[in-house]
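*Asks:* From the sequence below, what's the structure:
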Amino acid sequence: MVDLRYLFVIILLCLGIKVLIKAIANRFRNKLPLPPSPTALPIIGHIHLLSPIAHQALHKLSTRYGPLIYLFIGSIPNLIVSSAEMANEILKSNELNFLNRPSMVNVDYLTYGSADFFSAPYGPRWKFMKRICMTELFSSRALDSFVYVRSEELRNLLTRVLKKAEAEESVDLGEELKELTSNVITRMMFRERQSSGSDVCGKREEEEVIKMVVELNELAGFFNVSETFWFLRRLDLQGIKKRLKNARDRYDVIIERIMEEHESKRKNVAGARNMLDILLDIYQDKNAEMKLTRENIKAFIMNIYGGGTDTSATTVEWALAELINHPEIMKKAEQEIEQVVGNKRLVEETDLCNLSYIQAVVKETLRLHPGGPIFVRESDKECAVAGFRIPAKTRVIVNVWAIGRDPNQWENPLEFRPERFQGTEWKVMSEKMLSFGTGRRSCPGEKMVFRFVPLVLAAVIQCFEFKVEGRVEMNEGIGSSLPRATPLVCVPVPKEANTINL
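*Replies:* This is a model prediction of the structure:
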């Protein structure tokens, strides 16, 4: 028999060797340098190097310091990532260490303490909410059930533009597109129009929700001085806490009223289930795998409006601007629609699989004008990336805008050329772009985008030509969804050859 004393000694030796190896590894890792960093100023760190359009300023720094840069915004450490190679090493090779988003006072308060899907910490609850998104809200089956909603609202948009065309008036396409996307999301989220014309949720309440979400998004992205500098965190120098409380209280009252009305009426109203029905069913299910609270539902609604209204509308607006400035590309797109659909009926979602050039135009637009120019994660533990040491609790800012313009990835990156996406697998190209993120925390609305955005773009250029004075200006404005600096205002002209009945 083996002497237990020898066995005990062997176990102690093994444990000692393991601890020694870990200590040596930690010591070696601590010797790794931090990523390149410009000279920081006392207290403010690198704030002086930024600008209101953050992704442009960060891209400019990356051309000098490389694809990984270490910056301090006040007292907060940030890793700026500006290449697809580095982003994939962080978010795929080291994915488990970068699955969480940083805790930010503004966002946490507005989302009921990270009760939402977007900012919730990675874990069982987040996985449950992700599964709801993928199987119930944004699955092919769920999206199919709302085809007629998207079709009706698209025709309403085209009718509004046609009235402007008949009156020879100019139209702000950006505003019209935002009305389209908000109407689609509202109907998918809250209501089904009944034969009597009544709505489950009143139009006035819906408009209140949209206005509130716009205000909440602005507050979420507001630069909070008290959070940025550690010695000011107990103070509310800008009065943001008061504004946050006021805004969320008003939002809470509106959404709670809508939910209560919906709960009381939906039993007696026939029609397909909308997204709020699905969320309320889970909330009321006593046997659900995980309980969904009313705060979860309210935060979900905020996510869907905030993530879907401006981004989809802005993508179509940028695509139209690029097509107007590139008439030869516009002509190719029009010819494809003519060949596949003709001029006697309006393009439909079922046509999109045959409109490869239109799809390529959308993908090229997303490369140059991503709806989310940056996204943020946070390191849970210290780790090494590309020979550099990344401390724990470092915010990781992935500059999607810069990645789409990386000359090491794209030939003539500033040139608008949809052909680069033809004949290539989207999965491969998306890893070079990261427009929808990557890995487990990638955007669940990607399917919706590629159903809706190409359809709207195709329908608009199928029905109208647009008169502008000179070249459309392509400067970017300030905002998290990459808005244009100036609205896309055009005079629409109906295409004479069309016999489409709107």
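*Asks:* going forward, measure contacts and count neighbours with C-alpha atoms only.
*Replies:* OK.
*Asks:* before we move on, what SS does the closest residue to Glu136 other than its chain neighbours have?
*Replies:* Excluding the flanking residues, the one nearest Glu136 by C-alpha to C-alpha, 6 or more residues apart in numbering is Ala142, at 6.2 Å. Ala142 carries the three-state label helix when classified by DSSP: H, G, I helix; E, B strand; the rest coil.
*Asks:* just checking, next helix/strand downstream of the lengthiest helix in the chain?
*Replies:* Scanning the chain for the helix with the most residues, using DSSP state H, yields helix 294-325. Following helix 294-325 in sequence order, the next helix or strand is helix 327-340 (DSSP states H and E).
*Asks:* contacts for that following helix?
*Replies:* Helix 327-340 has contacts (C-alpha atoms under 8 Å, 6 or more residues apart in numbering) with 323-324, 347, 351, 354-355, 357-358, 458, 461-462.
*Asks:* mind listing the strands in the stretch 51-200 of the chain by residue range?
*Replies:* 68-73, 76-81, 171-172 (DSSP state E, counting those that start in this stretch).
*Asks:* Adding distance to Asn156, write these out as TSV.
*Replies:* Converted to TSV, the strands of the stretch 51-200 of the chain look like this (distance: least, C-alpha to C-alpha, whole Å):
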stretch	distance to Asn156
strand 68-73	45
strand 76-81	42
strand 171-172	15
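*Asks:* Next, the structure of the following sequence, for comparison with the previous one:
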Amino acid sequence: MVSSLIILGSLSFVVLSFLINRIYKPIGYTSIPGPALRLSTRLLMFIQLHFLQTLPEFTEFWCKLYGDTIGVWVNGGYTIVSCDADFVQKILAGTHASNFIARTGNDDGLKAIGMYQKGIIWNNDVPKWTLQRRIFQSGLGSNVREKAFEVATEKTRQEINRIKATARDNNTVPTIDLLNILRHSTLAVTLDVALGIQLDQERSQHLIDSIVEYFKAWEFFLMKPRFIWSLFPLRLYHHKKSISRLQELIRNLVSTLNKQSAPFISQLHENGLTIDEINQCVLEMVLAGTDTSSVSLYYTFILLTENEEIQNQLLDDSRDDSFLESVLRESMRIMPVGPVIIRKALADCDISGTRIQAGTNIVINVARMNRHPKWFEDPLKFNPQRFQQNENLIALSATMGGKGPKSC
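*Replies:* Coordinates of the predicted model:
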């Protein structure tokens, strides 16, 4: 009896798989290139994405095979992947940009990292996101740039003096962890400007280490279905601890803040947010202000050390902010800290003649687009002057930060 049921079940599965493979075609997307999304192809993509490759690697693989805008299967749904600048501009900043303010994500994963319907990074509750986004914008006033410059200058001076003291005390040439130094600087700026506080070196380092581990947990939980987590018990345990550690640090930090310590904090309290929402907003401010900024600066320094002529020109033109901005744009073009941008359609709409249905995932391969010869001449060359010679590229480079209503 049992063996008969097994045989019957197996035959049913084979027949069902055959039928799905034969008849499945995403409705409304016949014009978009890509592999035939049969059950076997979707299974391959599932294994590829969750066990073999990161999302940027996954999108790069399929774009190489099928083109600049293609259809694949991600997170149980049809997904448009694009590195076509024209298509991307319309998604992020076109007339339908407000239709793409949500992000594809695993709700269980978002709950695990504390971002489910809280904060602004991955909050898909549109009214809540709109309110908290406004708080982020209004809480960082017009004097932010000047204050950030002062704090960054002072923190850099402190780090240089600390390195000199270490070299003098040990009578050796010190090994410098440039990325960590930059993280200390960007953290100091974020804490002072957004929260109105300063931390000592030891507490700052503890917070930085926790941020780095949180990002690893983020990558683990965000796209993986819940049932996969248990296949990696040690990583699951470690990542849960990392999330709890950073959340506890932020809770302790928020509990010591005066409600009037900085405009950002005042805005959080004055707009009726719960304490959990306030904690998450502060956590995301610290995350975004510390890690992405420091990594972008780190890549800039690396590229400058490999291009002495540009380095010298930057020093000679130290008062010319326009060239400095071009250097930063070019660095972020070649080495984008976020190689992909993820969105989700809230409603049906038409983009470049393609009917995009509500719920469709959109993944923008920023790294591939930035290195595409169609958009950037000699794309692998570090050439900041390209932005001064062609102002149209400035608008294109804005895509690196997300652009439009959900821009960074």
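*Asks:* on that earlier part again, from the contacts of helix 327-340 of the first structure, list just the buried residues.
*Replies:* Neighbour-count burial (16 or more other C-alpha atoms under 10 Å) is assigned, among the contacts of helix 327-340 of the first structure, to 323-324, 347, 355, 357-358, 458, 461-462.
*Asks:* give me the number of residues near Asn252 of the second structure?
*Replies:* Neighbours of Asn252 of the second structure under the rule other C-alpha atoms under 10 Å: 12.
*Asks:* so what corresponds to it in the first structure?
*Replies:* Here Asn252 of the second structure is matched to Arg257 in the first structure, going by TM-score structural alignment.
*Asks:* what helix or strand is that match on?
*Replies:* helix 240-265.
*Asks:* Can you spell out which helices and strands pack onto the helix or strand just after that helix?
*Replies:* Downstream of helix 240-265 of the first structure, the first helix or strand assigned by DSSP H and E is helix 275-284. Using 3 or more C-alpha pairs under 8 Å, 6 or more residues apart in numbering; DSSP states H and E, the elements in contact with helix 275-284 of the first structure are helix 173-189, helix 294-325.
*Asks:* And those helices: which comes nearest Trp126 of the first structure?
*Replies:* Of all these, it is helix 294-325 that lies closest to Trp126 of the first structure, at 10.7 Å by C-alpha to C-alpha.
*Asks:* mean shift of that closest one relative to the second structure?
*Replies:* Taking mean C-alpha distance after the TM-score superposition for the first structure, the mean distance separating helix 294-325 of the first structure from the aligned residues in the second structure is 1.8 Å.
*Asks:* for the stretch 1-150 of the second structure, what spans make up the helices?
*Replies:* With helices called from DSSP state H, counting those that start in this stretch, the stretch 1-150 of the second structure shows them at 2-23, 39-47, 55-66, 85-93, 107-113, 126-138, 144-170.
*Asks:* ok, residues contacting the fourth one?
*Replies:* Read it as helix 85-93 of the second structure. Counting by C-alpha under 8 Å, 6+ apart, 82, 96-97, 100, 351-352, 364, 369, 375, 396, 399, 402-406 sit against helix 85-93 of the second structure.
*Asks:* Filter the residues you listed down to the buried ones, ChimeraX style.
*Replies:* Entered in ChimeraX, the line below selects the buried ones among the contacts of helix 85-93 of the second structure, by 16+ other C-alpha under 10 Å:
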select :82,96,97,100,364,369,396,399,402,403,404,406
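*Asks:* Let me know the closest of the contacts of helix 85-93 of the second structure to Ala345 of the second structure.
*Replies:* Nearest to Ala345 of the second structure among the contacts of helix 85-93 of the second structure: Phe100, at 5.1 Å, using C-alpha to C-alpha.
*Asks:* residue contacts, the aligned residue in the first structure for the closest one?
*Replies:* Here Phe100 of the second structure is matched to Phe98 in the first structure, going by TM-score structural alignment. Applying C-alpha under 8 Å, 6+ apart, we find Phe98 of the first structure in contact with 90-91, 377-380.
*Asks:* are any of those buried, and which?
*Replies:* Buried among these (16+ other C-alpha under 10 Å): 90-91, 377-380.
*Asks:* Take these and write them to TSV, including distance to Pro35 of the first structure.
*Replies:* Below are those laid out as TSV (distance: C-alpha to C-alpha, whole Å):
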residue	distance to Pro35 of the first structure
Ile90	13
Leu91	17
Arg377	17
Glu378	16
Ser379	15
Asp380	18
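*Asks:* What sits closest to Val81 of the second structure if chain neighbours are left out?
*Replies:* For Val81 of the second structure, ignoring the flanking residues on the chain, the nearest one in space by C-alpha to C-alpha, 6+ apart is Val363 at 4.7 Å.
*Asks:* So the equivalent of that neighbour over in the first structure, which state does it fall into?
*Replies:* Under the alignment by TM-score structural alignment, Val363 of the second structure pairs with Ile397 in the first structure. What three-state DSSP gives for Ile397 of the first structure is strand.
*Asks:* Let me know how buried the residue nearest to Val81 of the second structure is, in neighbour terms.
*Replies:* As a burial measure, Val363 of the second structure scores 25 neighbours (other C-alpha under 10 Å).
*Asks:* List the residues that contact it.
*Replies:* 79-82, 340-343.
*Asks:* quick check, nearest of those residues to Ile197 of the second structure?
*Replies:* Ranked by distance to Ile197 of the second structure (C-alpha to C-alpha), the contacts of Val363 of the second structure are led by Ile341 at 31.8 Å.
*Asks:* distance from the helix or strand encompassing that closest one to the first structure after superposition?
*Replies:* Ile341 of the second structure is part of strand 340-344 when elements are defined by DSSP H and E. Compared with the first structure after the fit, strand 340-344 of the second structure shows a mean deviation of 0.9 Å (mean C-alpha distance after the TM-score superposition for the first structure).
*Asks:* give me the stretch of the first structure that that strand matches.
*Replies:* Using TM-score structural alignment, strand 340-344 of the second structure pairs with 374-378 in the first structure.
*Asks:* First-to-last residue distance for stretch 384-392 of the second structure?
*Replies:* Chord length of stretch 384-392 of the second structure, first to last residue, is 14 Å (C-alpha to C-alpha, to the nearest Å).
*Asks:* re the thing from before, tell me how far the residue nearest to Glu136 of the first structure lies from Asp108 of the first structure.
*Replies:* Distance from Ala142 of the first structure to Asp108 of the first structure, by C-alpha to C-alpha: 29 Å.
*Asks:* What is the neighbour count of the aligned residue in the second structure for Met330 of the first structure?
*Replies:* Under the alignment (TM-score structural alignment), Met330 of the first structure pairs with Gln311 in the second structure. Around Gln311 of the second structure sit 16 other residues, with neighbours defined as other C-alpha under 10 Å.
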